[in-house]
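1. This is a predicted model, with the sequence first.
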Amino acid sequence: MSPGVVAIAVVPDTRLGLSLWEMYEITIACTVFGVPHPDLFDPWYELRLCGDDPGPAGGVFGIRTTHGLDGLVGADTVIVPSVPQSCVDGDEPVPERLVEALRSAAAAGSRMVSLCVGAFALAAAGLLDGRRATAHWQHTRELAARHPEVIVDDSVLYTDEGRILTSAGATAALDLCLHLVRRDLGARVAGQLARRLVVPAHRSGGQAQFIEHPVPETDDDSLGPVLEWASEHLDRPLTVDELARRARMSPRTFHRRLVAATGTTPLRWLLAQRLARAQTLLETTGLPVEQVGERSGLGSAANLRHHFTRALGVSPSDYRRAFTPSGPPSTGR
């Protein structure tokens, strides 16, 4: 029995065609669902590429669609890998022709999936209302502002709400596609496919997006220097009172200005910086976990594991295994 028809919506920008990022997300879906693996499962998925009209979808990168957007209706799974950047920026609405096709497909019983900014299309169709959804963390704030009915979660790789699934960008899109294969065909097939693609066999949707937390740009000249100083001395037992003194402010004023500049409290900002430092040390050095905790200011190995796992959804050791480049590790000195 076939795992079904997967229909991918291809809607390029009318002026610029398909961008590199749009092609990347489309290619991920095509690689997972469009390349047969008869030794793993036969027959494999049937793939449809659906656009405004069958034929070439131009731009710097071209792709030939096989169906019109009406081909989304009746598919077992519908994937929206992207929307034009103008729709993400808010310069233009998501094309109504795509919105209507998505509504019709959902009403006909299709499983609806978005990769990265494809969530803007599902949201425009009203399919994410009252549901958890995610997208690349750079775009989740805009998604939440434009669609307040959606429960936007920028801290996960992907969400699975049964018939509606969404993913963050880049490799998280691949994680979600493999998750779909796992749901459809089982862990063995998904694991073998992941091995052929040379990616981890399974990253749960609850694992955090790996977001950098740089020192924020701010027009408040009194905050910039102290935040730069703090980021360079994270191994010290920093306190809000000490940072406020260095900024020549009262603790209350420092707290208020930092929240206004960064959207977070001083303690949460410090924790985010320390987690980011721990990530860098785990990725680029062979330091024991105990020393990573000390150098990042998170203290003991147990404290590092607690905060790291709570924030990122994965242990420091598992993070290191996933992100450490090949070759002899550095001592960090």
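-> Received the coordinates, thanks. Numbers count the residues shown, from 1 in each chain.
2. Going by C-alpha atoms from here, please, whenever you check contacts or count neighbours.
-> Noted.
3. My read is that Ala7 contacts Asp70, right?
-> No. Between Ala7 and Asp70 no contact is recorded; they are 10.2 Å apart, counting by CA atoms under 8 Å.
4. Looking at these two, which has the bigger crowd around it?
-> The neighbour comparison of Ala7 against Asp70 (other CA atoms under 10 Å) goes to Ala7, with 28 against 19.
5. do you know how far that one is from Gly130?
-> Ala7 is 25 Å from Gly130, where distance means CA to CA, to the nearest Å.
6. Can you show me the strands along the protein?
-> For the chain, the strands defined by DSSP state E cover 5-9, 46-51, 55-57, 63-65, 67-68, 77-80, 111-115, 132-133, 151-152, 158-160, 164-167.
7. Quick one, which of those strands gets closest to Trp269.
-> Among these, the nearest to Trp269 by CA to CA is strand 151-152 (21.2 Å).
8. ok, and here's another one to check against it:
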Amino acid sequence: MPHVVAVLALPPVVGFDLAIPPQVFGSAERDGRPLYDVRVCGLEPGPVATTVGYALHVEHGAEALAAADTVIVPGTHYVPARRDGVLPPEVHAALATVPAHARWMSICTGAFVLAAAGRLGGRRATTHWARAAELRRLHDDVEIDEDVLFVDEGDLATSAGLAAGIDLCLHVLRRDHGAAVANEVARHLVVAPWRDGGQAQFIERPIPDDDGGSTAATRVWAREHLSEPLDVATLSRHAAMSTRTFARRFRAETGTSPHAWVLAQRVAHARRLLESTDLPVDRVAADSGLGTTSSLRAHLAADVGLSPLSYRRTFRASPPAADRAGT
């Protein structure tokens, strides 16, 4: 049976967020069979107000939650959760019917609902960067990281604002069914299978304009030379800037330090090599600039909680149909 995804719309719901899970998970198939049964629900069937002046008609009521394998709460301006950090009894009662094995997810300010339901206490989570301070004020027991696009803790996953919900849903799809299925859905949606960096790059910051230039070309160059030494001095020489100016502008443009950015690029490249090639693990480590197999293992474990071989077995793209048929 397909995995049941219940998407709970609490009014006024963010229509953009609400549309993401049905589109991503509803597009996932294998051999023509749907992999998910996506059910958009409210506390009862009928119209649900959105934040942008129109209502959406949902076919399911809260009973959909009782059959869910995954519950997703999209962004919402739902007043009890957003203003007071609480949920009324009828919402608590509906959420109490969710099976114990179910995975919980939120998109954008849907994290306020999960926090009010007691799902985020003592856990790491994220939300829209502009709303992180509000969530932190209401729920100081939640470890909030507003610099990332999403946080995946296995049974709990939260995303940053709006389009970051696409990143999270594709990530979960990839985790559930592998890179080939997720990449096919991404192609269908005409979006990137993954995006580099976190939402820190979208936070409004004054960019210094007294020294001219940009680090963008150097970032492109660095991605093509990941197997080589890429310290700040090397990067700043390529950008024709002093190390101090380069580091300041780099952080202003990306929201992170050159060292952290290079490391993230190397890990991402290693993941792509593990997914798409048969290169030995030590060669993957060298080609991605991580140096040794032990270094690759440590960074991959920190990033996704898997060893290189386990990651390859989990996320390796499926061979073409002709290869599977032995032709």
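-> That came through fine. Given the structure is predicted, the values throughout are model-derived calculations rather than measurements.
9. Counting neighbours, what do you get for the aligned residue in structure 2 for Glu100 of structure 1?
-> Using TM-score structural alignment, the partner of Glu100 of structure 1 in structure 2 is Ala93. Neighbour count for Ala93 of structure 2, taken as other CA under 10 Å: 12.
10. same question, Leu35 of structure 2
-> With other CA under 10 Å as criterion, Leu35 of structure 2 counts 21.
11. In structure 1, what sits opposite it in the alignment?
-> Match for Leu35 of structure 2 (TM-score structural alignment): Trp44.
12. OK, contacts around the residue lying closest to its match once chain neighbours are set aside?
-> Nearest residue to Trp44 of structure 1, sequence neighbours excluded (CA to CA, 6 or more residues apart in numbering): Pro36, at 5.4 Å. Pro36 of structure 1 makes contact with 42-45, according to CA atoms under 8 Å, 6 or more residues apart in numbering.
13. for structure 2, longest helix please?
-> helix 258-276 (DSSP state H).
14. Let me know the next secondary structure element after it.
-> Counting by DSSP states H and E, the next helix or strand C-terminal to helix 258-276 of structure 2 is helix 281-287.
15. Isn't Asp152 of structure 2 up against Thr158?
-> Yes. Assessed by CA under 8 Å, Asp152 of structure 2 is found in contact with Thr158 at 6.7 Å.
16. So between these two, which is more surrounded?
-> Between Asp152 of structure 2 and Thr158, counted using other CA under 10 Å, the more crowded position is Thr158 (31 against 17).
17. aligned partner of the more buried one in structure 1?
-> So, by TM-score structural alignment, Thr158 of structure 2 is matched to Thr166.
18. just Asn183 of structure 2 next, same as before
-> So, by TM-score structural alignment, Asn183 of structure 2 is matched to Gly191.
19. mind checking how far the nearest residue in space to its match that is not next to it in sequence is from Val113 of structure 1?
-> Once flanking residues are discounted, Gly191 of structure 1 sits nearest to Ala201: 4.9 Å by CA to CA, 6+ apart. Distance, Ala201 of structure 1 to Val113 of structure 1, using CA to CA: 20 Å.
20. more neighbours, those two?
-> Neighbour totals were compared for Ala201 of structure 1 and Val113, and Val113 leads with 24 against 20 (other CA under 10 Å).
21. Tell me which residue of structure 2 matches up with the more buried one.
-> Aligned partner of Val113 of structure 1 by TM-score structural alignment: Met105.
22. What residues does that match make contact with?
-> 70-73, 156-158.
23. In the residues you listed, find the pair that's most separated.
-> Maximum distance among these (CA to CA): 12.6 Å, for Thr70 and Thr158.
24. ok, back up a step: what helices or strands is the longest helix of structure 2 leaning on?
-> If contacts are counted by 3 or more CA pairs under 8 Å, 6 or more residues apart in numbering; DSSP states H and E, helix 258-276 of structure 2 sits against helix 243-254, helix 281-287, helix 293-304, helix 308-315.
25. could the ones you listed be laid out in JSON lines, adding mean neighbour count and distance to Leu168 of structure 2?
-> Shown next, in JSON lines, are these (neighbours: other CA atoms under 10 Å; distance: least, CA to CA, whole Å):
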{"stretch": "helix 243-254", "mean neighbour count": "19", "distance to Leu168 of structure 2": "20"}
{"stretch": "helix 281-287", "mean neighbour count": "20", "distance to Leu168 of structure 2": "26"}
{"stretch": "helix 293-304", "mean neighbour count": "16", "distance to Leu168 of structure 2": "14"}
{"stretch": "helix 308-315", "mean neighbour count": "18", "distance to Leu168 of structure 2": "16"}
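26. Nearest to Glu275 of structure 2, out of the ones you listed?
-> Per CA to CA, nearest to Glu275 of structure 2 of those: helix 308-315, 5.7 Å.
27. Name the next helix or strand downstream of that closest one, please.
-> In N-to-C order, the element after helix 308-315 of structure 2 by DSSP H and E is helix 321-324.
28. in structure 1, what residues pair with that next one?
-> The aligned range for helix 321-324 of structure 2 is empty, by TM-score structural alignment.
29. Could you give the separation of that helix from the chain centroid?
-> Centre-to-centre, helix 321-324 of structure 2 and its host chain are 31 Å apart (CA atoms, centre = their mean, to the nearest Å).
30. Kindly report the same for stretch 140-154 of structure 2.
-> 10 Å.
31. So which residues make contact with that stretch?
-> So stretch 140-154 of structure 2 is contacted by 103, 115, 120-129, 132, 136, 157-161, 164-165, 167-168, 197-200, 255 (CA under 8 Å, 6+ apart).
32. and it, which residues are buried?
-> For stretch 140-154 of structure 2, burial by neighbour count (16 or more other CA atoms under 10 Å) applies to 142, 144-152.
33. farthest-separated two in those?
-> Val142 and Leu149 (16.8 Å).
34. ok now stretch 29-37 of structure 1, how far from the chain's centre?
-> Taking mean C-alpha positions (CA atoms, centre = their mean), stretch 29-37 of structure 1 and its chain are 21 Å apart.
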